[in-house]
Structure formats: structure tokens, C-alpha cells
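Colleague: missing the sequence, but the structure's below:
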């Protein structure tokens, strides 16, 4: 692609580029060359497009006063999770900015409170021990809990829709000064928060 072509593309609006892209896609499809279309798009981008397409059909997640999780658009089907998994999930729901696993200890008090609320156990020591394992950076407990949460959602919906509900990975790149680059490897739930109805949340 020449510099002149690049300049012309940069002068077009996103809407104009999209219209031109539609025409070219339709042309390749008429030629029966979906293979070239897939090659041009690339599998990683295709996966991102599928995830974006799923965004328009996401279900509301309703959390009732007994901390039961329901997907309202799926005939109110319940997401079966144990109290500890619910506590972990609620923690990440409360922090849409994301949390690094290695910094979970910072959230110990909040996680402990959530676990007490979801379990309603009287054995406070047992709850505290479980939370200590979750925030221990040398323990695999938090990864196990996130895997179980993922299985609960993927058992109820396709993987592209589920990607919005699970505790997934997101990396933020930071540049300090002119040369130092560092990354935050966050775990985050990308479900738009207007789709979350938590009956236990404090009322404004």
C-alpha cells in the first residue's frame, strides 16, 4: 500500500471506511473467496468480532437477596456457584477497573465480608482461612475458583457471550518517562454494569 493510499484512507471517516469495506467483502463473497476474506481479517480479529457481536444479546444478571445468580434472558436460569465462588465473583463485580491477582491481599477485608455474607457460616475461622488461601500469591486457589466460575457460565451460553461474564484477563501497558514500559495484568469482568441487578447493593 502506497503512502498516497494511506493518506486517502486516513482522510475518510470511519463510516466511509466501513461502507467501502462492506463493498469489498460483498465482492469477495460473490467470487466465492471466503478463504481470502478470512486470511485478510485474520483469526484473532475474527474472534474479537464474534465477541463484539455477542455484546448486543447479553442477559441481565440478577443477584437476589439470598445471593442466587440468575440470567433473566435465559428463562431465569440459575448460575450454580458455591458461596466462595460467589464471593470472588462479587469482589470483581465491585471493581470494574480490574484487579491483579498478586494484589488480592489488598482486598482481603472486602473479600472476607463478601464470603461471610454469601455463606452465612458461623465458623468465622474457616471462612478466614479460605480467604487467606485466595489472597496468597503462592496458592493456586484463586485460579481454581475462576476456572469454576468460567465453567458455570459456559455451561449456560456460548463462549463469546460467556466472555463478558467470566473473570478474564486484561493487560494494560504503561509507559513511564521515555523508556520504562511496564504492564498491569488485570483480571476483570467486562459485563456492562447496567446489566447487573444486585438486590444486596446499598441503595443510593
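Modeller: On my side now, so go ahead. The shown structure was predicted, so the numbers you read here are calculated from the model rather than taken from an experiment.
Colleague: all contacts plus neighbour counts: C-alpha atoms, from now on.
Modeller: Noted.
Colleague: so which residues of the protein form strands?
Modeller: 61-63, 69-71, 77-79, 99-100, 168-176, 180-188, 196-198 (DSSP state E).
Colleague: wait, which of these is closest to residue 53?
Modeller: strand 168-176 (17.9 Å; C-alpha to C-alpha).
Colleague: off-centre distance for that closest one?
Modeller: 15 Å (C-alpha atoms, centre = their mean, to the nearest Å).
Colleague: name the residues that touch stretch 128-138?
Modeller: Here stretch 128-138 makes contact (C-alpha atoms under 8 Å, 6 or more residues apart in numbering) with 101-105, 108, 111-112, 139-142.
Colleague: and for stretch 187-202?
Modeller: 59-65, 67, 92-93, 95-101, 163-170.
Colleague: and here's the other structure:
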């Protein structure tokens, strides 16, 4: 096999395509091995490309959301969807929707951070959170749809599932993005995040 044929790339390609079309190579181990390694390289390249395309999530000191590697603009959300998004970013281990009422105090704290209005009527705040975690209504599902819509403005379609709250009904819901890509500048939120991630 040391004497290599000197034929042009174009000719070699025509011969190879003809051979592949007209012959069954499914039993030829050498050919299958080469084809397998080529396919594996392609898969690896695609996976690496995905990693390169991932943007960090930056939560600034005012609780604003940025995905700077996709867009310099803030990812705007209303207070309640933003509270839920930040809550799930903090709880990377995942939480079932029906268990969210156990985290009322934490949700309330996050809500206060994102509203920036410390004197906002406490009763009003609590009603919004209670309505959100009430198991019999669909408020949490509507809220997740709003989050998805806001993120879709900047996140590539192929990577949406990594940035959104996902999970099957009755199971834990989570945001799949790696913790190393999350940067939190707000002191209180960072504290909450670190408590969960530094065990």
C-alpha cells in the first residue's frame, strides 16, 4: 500500500462516489472504521461549536439580565417572569413546580430585588407570588412561556432548551446552562447562588 496512486482529488472523488453507490461496503471493516472516525470527528466538531456559541448569563447589580455574547441589550422581562427565571438559575438542582410554595420567602426576596422598589406594597407582592405558586392554576406555565419568548429574542433557536426552564410534568424543572457561564453581580442574589453551589 506504500505506492500511492497519483490521481487528482476530483478524479478520486468521482471514483469514491461511484464505488460507494454501486458496492455494498457494509461488511468491509477497514472502510467502516474510516467512515466511522470521519463521522465521529464531525460530531465532535458540532459539539465544540455548540460550546463556543454558548453565551454567559450576566445578572447585573440591579438584577438586570444580559447575554452579552449574543447581544449587548438587556433581556427584558416583567417582574414576575424575571423572579422565576432568577429563582431557577439559583436552583440548578431543579425544583418541581408543585414544591415552589416551600420557597415563598426566597421568591419574595428575589421579587424585591428585581422591582428595586423596596417600599412596594408588601401585600401586593405576596399576592403575586402566592398566585404564582398556587398548584391549581396555570400561572407558572404562562410565566415560563413569557420567559421563553423574552429569551428567544437573543438566544439561537438550537440552544433555547439550555436557557429555558425545562422538565416533564410532575418532575423537577431546571435551567440546563452550566453554572460556570452564570455571573451574578448583585450581592444578595450572588449570596443566594453561592449558598446553593458551594456545597
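Modeller: Structure received. Note that this is a predicted model, so its numbers are computed, not measured.
Colleague: got a TM-score for the two of them?
Modeller: The TM-score (TM-score structural alignment, normalised by the length of the second structure) is 0.68; 155 aligned residues with a C-alpha RMSD of 3.0 Å.
Colleague: turn the strands of the first structure into TSV, including mean neighbour count and distance to residue 53 of the first structure.
Modeller: Converted to TSV, the strands of the first structure look like this (neighbours: other C-alpha atoms under 10 Å; distance: least, C-alpha to C-alpha, whole Å):
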stretch	mean neighbour count	distance to residue 53 of the first structure
strand 61-63	21	19
strand 69-71	20	19
strand 77-79	16	22
strand 99-100	18	26
strand 168-176	12	18
strand 180-188	14	20
strand 196-198	15	20
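Colleague: format the ones you listed as TSV; extra columns: distance to residue 44 of the first structure.
Modeller: Converted to TSV, those look like this (distance: least, C-alpha to C-alpha, whole Å):
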stretch	distance to residue 44 of the first structure
strand 61-63	28
strand 69-71	28
strand 77-79	29
strand 99-100	24
strand 168-176	15
strand 180-188	20
strand 196-198	29
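Colleague: out of those, flag the one nearest residue 151 of the first structure.
Modeller: strand 77-79 (10.0 Å).
Colleague: compared with the second structure, how much does the closest one deviate?
Modeller: Following superposition, strand 77-79 of the first structure is found to deviate from the second structure by 1.6 Å on average (mean C-alpha distance after the TM-score superposition for the first structure).
Colleague: and that strand, what does it pack against?
Modeller: strand 69-71 (3 or more C-alpha pairs under 8 Å, 6 or more residues apart in numbering; DSSP states H and E).
Colleague: just to revisit the earlier point, between the strands of the first structure, which gets nearest to residue 9 of the first structure?
Modeller: Across those, closest to residue 9 of the first structure is strand 168-176 (C-alpha to C-alpha), at 27.5 Å.
Colleague: can you pull up the most central residue in the second structure?
Modeller: For the second structure, the residue nearest the mean C-alpha position is residue 162 (1.9 Å; C-alpha atoms, centre = their mean).
Colleague: give the aligned equivalent of it in the first structure.
Modeller: Using TM-score structural alignment, the equivalent of residue 162 of the second structure in the first structure is residue 164.
Colleague: list the contacts for that match?
Modeller: Residue 164 of the first structure is in contact with 55, 189-191, counting by C-alpha under 8 Å, 6+ apart.
Colleague: which of these still touch in the second structure?
Modeller: Retained in the second structure (both residues aligned by TM-score structural alignment, their matches' C-alpha atoms under 8 Å) from the contacts of residue 164 of the first structure: 189-191.
Colleague: just among those residues, which is most surrounded?
Modeller: Counting neighbours by other C-alpha atoms under 10 Å, residue 189 comes out on top of these with 24 neighbours.
Colleague: please name the nearest non-neighbouring residue to that residue.
Modeller: Of all residues not flanking residue 189 of the first structure in the chain, residue 167 sits nearest, at 4.9 Å (C-alpha to C-alpha, 6 or more residues apart in numbering).
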